[in-house]
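**Student:** Pasting a predicted model and its sequence here:
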Amino acid sequence: MAPVVLIDGPSGAGKSTLADALVVAWPGPLRPTLVRLDDIYPGWQGLDAAVTHLREQVLAPRRLGRPAAWRRYDWERRELAEWHPVDPARPLIVEGCGTLAAAHAPLSDIRVWLAADDRIRKQRALARDGELFRSHWDQWEAGWDAYREREAPERQATIRLAGTPDIRRP
């Protein structure tokens, strides 16, 4: 079975940048499938729902050798959209807040925790997502803090990295 890599950490830590770099540098003939939880969260309070969706629709079926797929959330329409199948023959990289929930550990092979200074990550997140995110920052952070307290994602990690200020996209 192709490996599953999960990348977690707070908003603005550099998860997307790291995931993009892994896809580009992946060895072998099959490029990994990249799933971004930003495409799954059903709104600003959707962290827990996305964690459940990832486990039930992608990670668990894939580990059992069954068909897996994830459903995109349309942020503009504020509704669920189309399904995206996940090819079990290809490596899978999933990045986003919530990937290292405790129940995901036995369903994955490599688990990366990416940390960054709070000031730096807020600057990055707002630069990336603009003023829209600013109005939801505190709401998102409250959900993130609850997830982190409940799931202790850092403890699930097999690799811990620092998302330093000089991290760049490939």
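**Tutor:** Thanks, I have the structure now.
**Student:** make it CA atoms for all contacts and neighbour counts henceforth
**Tutor:** Will do.
**Student:** Would you agree residue 143 is in contact with residue 50?
**Tutor:** No: using CA atoms under 8 Å, residue 143 is not in contact with residue 50, being 12.0 Å away.
**Student:** who has more neighbours, those two?
**Tutor:** A count of neighbours by other CA atoms under 10 Å puts residue 50 above the other of residue 143 and residue 50, at 25 against 16.
**Student:** Now do the contacts for the closest residue to that one other than its chain neighbours.
**Tutor:** Excluding the flanking residues, the one nearest residue 50 by CA to CA, 6 or more residues apart in numbering is residue 41, at 5.0 Å. With contact set as CA atoms under 8 Å, 6 or more residues apart in numbering, residue 41 has these partners: 47, 49, 50, 73.
**Student:** alright, now check it against this:
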Amino acid sequence: MATFDELLHAIDAVRAQRTRTVVGVSGFGGAGKSTLARRLVDTVRGSARMRGDDFVDPTLAGERSTDWSAVERMRLRSEVVDPFRAGTPSTFRRYDWLTAALASAEPLPAAEVLVINAVGLFHPDLDGALDLRVWVDVELDVATVRGKARDHRSGKDHDRLWEDVWTPNERDFAERFHPRDAADVLYVPDGDPEPGG
């Protein structure tokens, strides 16, 4: 298990080998991925964050899937990761959750380190695309309780989705793809994740 400082050293070691670095932060819903990603961007010089929710198709987010099919990993790769790593100017489109459609294209952030946080990130679709894979190591049951509590604090009641869709999706994904084992760094957060974690 890595401390935050040890994670920063791991990022520095990867940065020493390449001009642009992609850090993938994954874990179960409610584990604290967003909280860690925001903390990294606040701490790591020259970094920017890409939210996984911007690449989740809202029309599929409530459906059962053994591979988190709502996460558009191939679009994330083609619009963001590959051009970022190549240093090629490019644009990407976020999902607009209010309209359930893709928003207008916007330029990739100018950065040396791109931190991407998402569920279902450590998947064969992104093999070779992530320079450092960080797993926020919180057990599924604990992460689910935290995720529900986070939603309640923000005035959202997604309990049925957690129970019928998201938690089963997480369990199936973990059994199929073993994301914890695929990680380069295991990180245990301090305290409860903030909203968006």
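**Tutor:** Received, thanks. Fair warning: this is a prediction, and the values are worked out from it, not measured in the lab.
**Student:** quick one on the thing from earlier: return the subset of the contacts of residue 41 of the first structure lying in strands.
**Tutor:** residue 73 (DSSP state E).
**Student:** which of the contacts of residue 41 of the first structure still touch in the second structure?
**Tutor:** Retained contacts for the contacts of residue 41 of the first structure in the second structure, judged by both residues aligned by TM-score structural alignment, their matches' CA atoms under 8 Å, are 49, 50, 73.
**Student:** Alignment lookup: the second one to the second structure.
**Tutor:** When the two structures are superposed using TM-score structural alignment, residue 50 of the first structure falls opposite residue 72 in the second structure.
**Student:** Touching, residue 29 of the second structure and residue 144? I think so.
**Tutor:** Yes: taking CA under 8 Å as the definition, residue 29 of the second structure is a contact partner of residue 144 at 6.5 Å.
**Student:** who touches both of those two?
**Tutor:** Joint contacts of residue 29 of the second structure and residue 144 (CA under 8 Å, 6+ apart) are residue 167.
**Student:** that's a helix at residue 58 of the first structure, yeah?
**Tutor:** Yes: counting by DSSP: H, G, I helix; E, B strand; the rest coil, residue 58 of the first structure is part of a helix.
**Student:** pretty sure it contacts residue 84?
**Tutor:** No: Residue 58 of the first structure lies out of contact with residue 84 (CA under 8 Å); the separation is 10.1 Å.
**Student:** So for the two, which residue has more residues nearby?
**Tutor:** Using other CA under 10 Å as the criterion, residue 58 of the first structure and residue 84 rank with residue 58 on top: 24 against 12.
**Student:** Quick check: the gap between that one and residue 40 of the first structure.
**Tutor:** Distance check for residue 58 of the first structure against residue 40 of the first structure: by CA to CA, to the nearest Å, it reads 12 Å.
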